[in-house]
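**Q** Below are the sequence and a predicted model for it; my questions follow.
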Amino acid sequence: MSASEGRSTPTATTSEHAAAERRAAARALLSTPILAAAQHAEDLALVRRHKVALRQAFQTLLGYPLVVEPTFARLVKAVPPVDAPARGARRANGGDFTPRAYTYLALVCAGLMAPGAGEQVLLSALVEQLRADAATAGITMDETLGERRALVVAINQLIAWGVLIETDGSVAGWGERREEALLTVNQSLLPHVVARPLAGMDVPQDMWAVDPAEREQPRPALRRRLTEHPLTRRETLTEAEADALSRERRDVARALDDAFGLTLEVRLEGALAYDPDDELTDVEFPGQGTVRQAALLLLDALVDTLNPAAGTTALVNGVPVPGVLASWEVVAENLELLSDQNAKSWRAEVAGDLGRLTDEVVEVLSAVSLATPTDDGLVLHPACSRYRPEPVRTATRTRAQRRLADDGRPIDPADDPLFDGSGPGADTVVVPHNQEQS
């Protein structure tokens, strides 16, 4: 065998490296659809290097246009299905955007695109423009601290996207003390913040209306569902999408893996293209913190309580779907019991407020498509049973071995049941499954 056999050739190595770069660039765009040079220089450099291949891949696989310019890249995603969990904008501290913050975001964008607007603007002048635009639209603006903070949240979002740069002063100073700030506008990126041209739209609902042509393309629609949403429920698929998943499962799996590094798993109740590296996961579950622990334990308790049988259905908006209904009374009873049992380890301000805990738990379960809130209660998807904690047995030492340990005398690891996890008198410890692929 020659010295070169058994290892990659330079050509193969170069090709693999280029494929890895394209995959990394595509993942960056999926995670952050607006990549500006100021915030994401390295990712933008990768995107620009492979822009031709990336444009083709996104358009072919997902039907997403990709705009690549010297100072930014913008991936324009399609309108999500009506059954998809909401994915709203978030503030820097992780909190949700308020309706007022969204209002200011729209007004700021309109003000920055007003006729005569330059590459730099004083914050005070921008606020005056907002007042004029708000009055024209019939929106009331006042000078309260809460209003100014909502405006700061909106402007900070544009700064995070790279649309605005704080050239002198800071936006935070305006929110607290009305201090002046000079902002530089990325005018080439600004028009691309809105995914669709507004010309010809009469009502806000036109923004998220689905193009009839998109409905006639089941394969890109299926791949979009799998790429963007935590759990694709089988009952939400159209007949054409379900047929594509059944007939072309291997091709879909290969395409999502090659392009985005996602692993496809299909089950009776649905399908999921998950990220083994967790980099694309925006809602972690299971995970750390009081709310996620409560949600995981609630699923276990409800499945035990309701004992759903195969083929069970429940009504969601009058439509029967696979799953079981847990009444709000049953949900409250179980959460209250779990709060009492975990009072020492859960955050007091959350565990002590049953209403808040219920709302936040339901929000998490809805975000990962495991449950759907209705007027009558919480409908649990069949996949919930796969999140049940798994009992793992850890051994305990005998009385003589504990006495030796207390006396400080060494125990031979070969004689210690804790060393290999075997032995009599085992205690049961609850450890959650790794459920990324559920």
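**A** Thanks, I have it. Numbering: from 1, shown residues only.
**Q** going forward, measure contacts and count neighbours with C-alpha atoms only.
**A** Fine.
**Q** who's in contact with residue 70?
**A** Residues near residue 70 by CA atoms under 8 Å, 6 or more residues apart in numbering: residue 48.
**Q** Sketch out the strands for the stretch 301-438 of the chain, chain order is fine.
**A** Along the stretch 301-438 of the chain, counting by DSSP state E, counting those that start in this stretch, strands occupy 313-316, 319-322, 324-327, 371-373, 377-380, 390-394, 427-431.
**Q** Now do the second one: which elements does it pack against?
**A** For strand 319-322, the helices and strands in contact under the criterion 3 or more CA pairs under 8 Å, 6 or more residues apart in numbering; DSSP states H and E are strand 313-316.
**Q** Report the buried residues of the strand it packs on.
**A** Residues 313, 314, 316 are the ones in strand 313-316 that count as buried (16 or more other CA atoms under 10 Å).
**Q** Can you lay out those residues as a markdown table showing distance to residue 145?
**A** Formatted as a markdown table, the buried residues of strand 313-316 follow (distance: CA to CA, whole Å):
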| residue | distance to residue 145 |
| --- | --- |
| 313 | 49 |
| 314 | 46 |
| 316 | 41 |
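**Q** Show me which of those is closest to residue 43.
**A** Comparing these against residue 43 with CA to CA picks out residue 316 as the nearest, at 41.5 Å.
**Q** State the distance from the closest one to residue 343.
**A** Between residue 316 and residue 343 the distance is 33 Å, computed by CA to CA, to the nearest Å.
**Q** same deal with residue 251?
**A** According to CA to CA, residue 251 and residue 343 sit 49 Å apart.
**Q** residues in contact with stretch 194-211?
**A** Outside stretch 194-211, the residues that touch it by CA under 8 Å, 6+ apart are 76, 77, 79.
**Q** just curious, which of those residues is nearest to residue 122?
**A** Distances from residue 122 to the contacts of stretch 194-211, taken by CA to CA, are shortest for residue 76, at 29.8 Å.
**Q** take the one below as the second:
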Amino acid sequence: MVTSDRSLATDKQDAAETREAARILLRTPIVTAARAPEAMALIRKHATALRRLFAVNIGYHLVVESGFARLAKLPPEPHAAARSLARRNGTRFGARGYTLIALAGAALLAPGVGEQILLSTLVTQIRTDAAQQGIPLSDGIGDRRQLVAALAVLLEWGVLTEVDGTLAQWGESGDEALLTICRPLLPHLLVKSIGPGTASADVIAPQPDAPRRSLRRRLVEEPVVLRSDLGPEELDVLSRERSELTRMLSDAFGLVLEVRAEGALGYDPGGALSDIEFPGSGTVKQAALLLISGLLDSVDDDAAAMEFTWLLVDSVVSGLLRAHGRAWRSEYAGVPRTLRDDAVELLVSLRLAETTPDTLILHAAAARYRPRPNSTGTQLAFE
């Protein structure tokens, strides 16, 4: 009996550790021993279970080696909100930023590059490759800062490690730096291999998958899954296998399944798997939250998706600026259109809204963020 109890306790501990390791990989698909030794040790301990968990449940491929783990996710569904890389100041990467990251990766894979490289040598190779491809890249401060931002991504991923000197110092004054390269990780940065004949659509387009697995993947990755975005087979799985979906999401990833008339979501009570905190601090998040409230106050029924003209949206945002502008970022003062665009972009990324040329559509899930007085009437709470 004692042995049985010990075995049960061990099984529970293994399950809890596997779930925590899976959450780490969902949050950080590239984990290295140099940057996160404890997380890497946990992933290696449960590597076999993790490979099966991801492959069977959501169709992801996991690579685990001695120094790194790489969870290769699949391209998002067409209706999924875009998730672009961001610089440390929150600015999103554009096409040029991604181009520089790709050039840096190619330079690190160039023949003759060893385990370490001088930053000046790496930059020279990047500029040479850029010139050969007709991509302008000067030594001016603007291009230098963009290059620093791109290389900082590789630092964050653990592909590069600063040994002597820093990337920031080079960006400001041109001081030399020595970098160590995690060469085994480099070939695994791309989910798919790209050759001369590879079309961009073949790289980013989602591939057909079994409806059970595609639905599970969407519930894990997307903030809200609308029924209107699901195919007939996925809707059938959601209807017939709700109990199994609930168990799988909880056991594998610590998520709670919520199903409503309009759709479903995998809710993380701890909030650790959310890449965007909402509600949250900051001008755009506060403005987006108050925009929801202002728009819903203009209608009687918030049970379904609602359309609002841009004229009304602009009016609400202008009112918010008049009421709160002094406490918000100065760059938005007098430019309600900019604040409107940033707030709407946030709501769209959270799948709480979508846009048409003439209207902003709020989905029913947005109503859960409508502020209401609490029991004392002195503060705001949320549904």
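**A** All right, it came through fine. Not measured: the values here are computed from a predicted model.
**Q** for the strands of the stretch 301-438 of structure 1, which one sits closest to residue 418 of structure 1?
**A** Nearest to residue 418 of structure 1 among the strands of the stretch 301-438 of structure 1 is strand 390-394; the distance by CA to CA comes to 7.1 Å.
**Q** in the closest one, what counts as buried?
**A** 393, 394.
**Q** cool, stretch 72-79 of structure 1 as well?
**A** Those would be 72, 73, 74, 75, 76, 77, 78, for stretch 72-79 of structure 1 by 16+ other CA under 10 Å.
**Q** Out of the residues you listed, give me the two with the largest separation.
**A** The distance between the two most remote of these (CA to CA) is 19.4 Å, for 72 and 78.
**Q** Show the contacting residues for the alignment partner in structure 1 of residue 141 of structure 2.
**A** Superposed on structure 1 with TM-score structural alignment, residue 141 of structure 2 falls opposite residue 145. By CA under 8 Å, 6+ apart, the residues touching residue 145 of structure 1 are 175, 176.
**Q** how about 6 Å then?
**A** Residues in contact with residue 145 of structure 1 (CA atoms under 6 Å, 6 or more residues apart in numbering): none are found.
**Q** Look up how far residue 125 of structure 1 lies from it.
**A** Distance, residue 145 of structure 1 to residue 125 of structure 1, using CA to CA: 19 Å.
**Q** Check residue 335 of structure 1 too.
**A** For residue 335 of structure 1, the distance to residue 125 of structure 1 - CA to CA - is 51 Å.
**Q** the more surrounded of the two?
**A** Using other CA atoms under 10 Å as the criterion, residue 335 of structure 1 and residue 125 rank with residue 335 on top: 24 against 13.
**Q** nearest spatial neighbour of that one, skipping sequence neighbours?
**A** Ranked by CA to CA, 6 or more residues apart in numbering and with sequence neighbours excluded, the top spatial neighbour of residue 335 of structure 1 is residue 298, at 6.6 Å.
**Q** burial count for that neighbour?
**A** Per other CA under 10 Å, the neighbour tally for residue 298 of structure 1 reads 20.
**Q** Quick check: the aligned residue for it in structure 2?
**A** Residue 298 of structure 1 maps onto residue 291 in structure 2, by TM-score structural alignment.
**Q** burial of the residue mapped onto residue 388 of structure 1 from structure 2, as a residue count?
**A** Matched by TM-score structural alignment, residue 388 of structure 1 corresponds to residue 370 in structure 2. Residues lying near residue 370 of structure 2 (other CA under 10 Å) number 21.
**Q** Now for the closest residue to residue 370 of structure 2 other than its chain neighbours, how many residues are close by?
**A** Nearest residue to residue 370 of structure 2 in three dimensions, chain neighbours excluded: residue 293, at 5.3 Å (CA to CA, 6+ apart). Using other CA under 10 Å, residue 293 of structure 2 is surrounded by 18 other residues.
**Q** do you know how far residue 293 of structure 2 is from residue 371 of structure 2?
**A** Distance, residue 293 of structure 2 to residue 371 of structure 2, using CA to CA: 7 Å.
**Q** Just to confirm, what residue in structure 1 is aligned with residue 37 of structure 2?
**A** Checking with TM-score structural alignment, residue 37 of structure 2 has residue 41 as its match.
**Q** The one helix or strand residue 101 of structure 2 maps to vs structure 1 - mean distance after superposition?
**A** Residue 101 of structure 2 belongs to helix 95-108 when assigned by DSSP states H and E. Its aligned residues in structure 1 lie a mean 1.0 Å from helix 95-108 of structure 2 after superposition (mean CA distance after the TM-score superposition for structure 1).
**Q** which helices and strands sit right next to that helix?
**A** Contact here means 3 or more CA pairs under 6 Å, 6 or more residues apart in numbering; DSSP states H and E; on that basis helix 95-108 of structure 2 packs against helix 119-132.
**Q** hey, where'd the helices end up in structure 2?
**A** Here structure 2 has its helices, by DSSP state H, at 2-27, 37-45, 47-58, 95-108, 119-132, 141-157, 167-173, 200-204, 211-221, 232-240, 242-253, 283-296, 310-324, 336-349.
**Q** what's the matching range in structure 1 for the fourth one?
**A** Aligned by TM-score structural alignment, helix 95-108 of structure 2 corresponds to residues 99-112 of structure 1.
**Q** Name the residues that touch that stretch?
**A** The contact list for stretch 99-112 of structure 1, computed with CA under 6 Å, 6+ apart, reads 129, 130, 150, 151, 154.
**Q** Recalculate using a threshold of 8 Å.
**A** So stretch 99-112 of structure 1 is contacted by 117, 126, 129-130, 133-134, 147, 150-151, 153-155, 185, 190 (CA under 8 Å, 6+ apart).
**Q** What of stretch 243-257 of structure 1?
**A** So stretch 243-257 of structure 1 is contacted by 61, 218, 219, 222, 223, 227, 262, 263, 264, 273 (CA under 8 Å, 6+ apart).
**Q** of all the residues you listed, which comes closest to residue 306 of structure 1?
**A** For the contacts of stretch 243-257 of structure 1, the residue nearest residue 306 of structure 1 by CA to CA is residue 273; the value is 29.0 Å.
**Q** Identify the residue of structure 2 aligned to that closest one.
**A** So residue 273 of structure 1 corresponds to residue 266, using TM-score structural alignment.
**Q** Show the contacting residues for its match.
**A** 219, 220, 223, 224, 249, 255, 256, 257, 258.
**Q** ok, of those residues, which come out buried?
**A** Neighbour counting with 16+ other CA under 10 Å marks 219, 220, 223, 224, 249, 255, 256, 257 as buried within those.
**Q** Which one of the residues you listed is nearest to residue 283 of structure 2?
**A** Lowest distance from residue 283 of structure 2 to those (CA to CA) belongs to residue 223, with 21.3 Å.
**Q** The closest one maps to what in structure 1?
**A** With TM-score structural alignment as the criterion, residue 223 of structure 2 pairs with residue 230.
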